[in-house]
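Novice: No sequence on hand, only this structure:
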């Protein structure tokens, strides 16, 4: 199975603390996720983020097919980074690192996602025209939404 990577960076004109407060609150994921994905948290988002936290949600990524997604917050260094890993869901592997770095005039937010697709060779075949473009679209929506919410640096 092939391991894929998605890497993004974005600069925002907000403090590192403000960025942390927003990104470490699981309920804000809905705010930066396209509406058509039907994102809905089922459980696990009612407390501040901590290692071992399990968050369950429903998402409709493609063709109106609902999927249950369960992630675990595996690492947290307050105000610096956190890691979420899929435990159950549409990917064979999903490991998402979120980093925050203070810069002149604001904060740089960095996402690094490593993922594997199910279905072996078939998964690899659909990656370039279905999965990769969809992930790029979702992260572009996030970028635009964050500019709308916080401005551009």
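Specialist: Okay, I see it. Just so we're clear, the structure is a prediction, and the values are computed from it rather than from any experiment.

Novice: hey, let's count contacts and neighbours off CA atoms from now on
Specialist: Fine.

Novice: Buried ones in the lengthiest helix in the chain, by neighbour count?
Specialist: Longest helix in the chain, counting residues (DSSP state H): helix 132-150. Buried residues in helix 132-150, counted by 16 or more other Cα atoms under 10 Å: 138, 139, 140, 142, 143, 145, 146, 147.

Novice: before we go on, here's another structure to hold up against the first:
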């Protein structure tokens, strides 16, 4: 099992941060274009809710499309939400998105626990490729969010 932790401070209100991040349609905007990320599910309202299923197509390696399905399992309004993979490229995926209001904006925290399939072969693939690619995605998100909201 792998755990990654990312933080970012944004100079926006808690309402503005929550409204942006809890809308599944915005996921594409914060994912690198080379990943070919497309949300394929229809959304019921603009904000996430516990029990919501979100389906995607993503092309993480060599442009090969993979179907990915996550469920929003927990939501505490303007505090956190959790997405968990139901099927897709990982053996396990649990991603917490946390939001804390600060004097000058919002502290966002991403706590990601994941496991690559295929046992020790997956562990090698993770060490050589996956972990760095996941970090690059969050580095990209940090850059895009800074451009959008400031720093």
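Specialist: Received the coordinates, thanks. Quick caveat: nothing in here was measured; it's all calculated off a predicted structure.

Novice: so the longest helix of the first structure aligns onto which residues of the second structure?
Specialist: Per TM-score structural alignment, the counterpart of helix 132-150 of the first structure in the second structure is residues 131-149.

Novice: For the matching stretch, give me the average deviation versus the first structure.
Specialist: Here stretch 131-149 of the second structure, set against the first structure after superposition, deviates by a mean of 0.3 Å using mean Cα distance after the TM-score superposition for the first structure.

Novice: And residue 7 of the second structure, what's its match in the first structure?
Specialist: So, by TM-score structural alignment, residue 7 of the second structure is matched to residue 9.

Novice: which residues sit against stretch 11-23 of the second structure?
Specialist: Contact partners of stretch 11-23 of the second structure, identified using Cα atoms under 8 Å, 6 or more residues apart in numbering, comprise 26-27, 46-48, 78, 99-101, 104-106, 149-151.

Novice: swap the cut-off to 7 Å and go again
Specialist: 26, 46, 47, 48, 78, 101, 104, 105, 106, 149, 150, 151 (Cα atoms under 7 Å, 6 or more residues apart in numbering).

Novice: for the alignment partner in the first structure of the first one, what are its contacts?
Specialist: What it means is residue 26 of the second structure. Aligned counterpart of residue 26 of the second structure in the first structure: residue 28 (TM-score structural alignment). By Cα under 7 Å, 6+ apart, residue 28 of the first structure lies in contact with residue 22.

Novice: Same check on residue 141 of the second structure?
Specialist: Taking Cα under 7 Å, 6+ apart, one finds 30, 31 in contact with residue 141 of the second structure.

Novice: Can you tell me the closest non-neighbouring residue to the match of residue 7 of the second structure?
Specialist: residue 110 (4.3 Å; Cα to Cα, 6 or more residues apart in numbering).

Novice: Run a quick neighbour tally on residue 85 of the first structure.
Specialist: 20 (other Cα atoms under 10 Å).

Novice: Just to be sure, it is in a helix?
Specialist: No: read with DSSP: H, G, I helix; E, B strand; the rest coil, residue 85 of the first structure is strand and lies in no helix.

Novice: wouldn't it be in contact with residue 71 here?
Specialist: Yes: between residue 85 of the first structure and residue 71 a contact is recorded at 5.3 Å, counting by Cα atoms under 7 Å.

Novice: Give me the neighbour count for the nearest residue to residue 82 of the second structure once chain neighbours are set aside.
Specialist: With sequence-adjacent residues excluded and distances taken as Cα to Cα, 6+ apart, residue 82 of the second structure is closest to residue 96, at 4.5 Å. Residues near residue 96 of the second structure, counting by other Cα under 10 Å, number 19.
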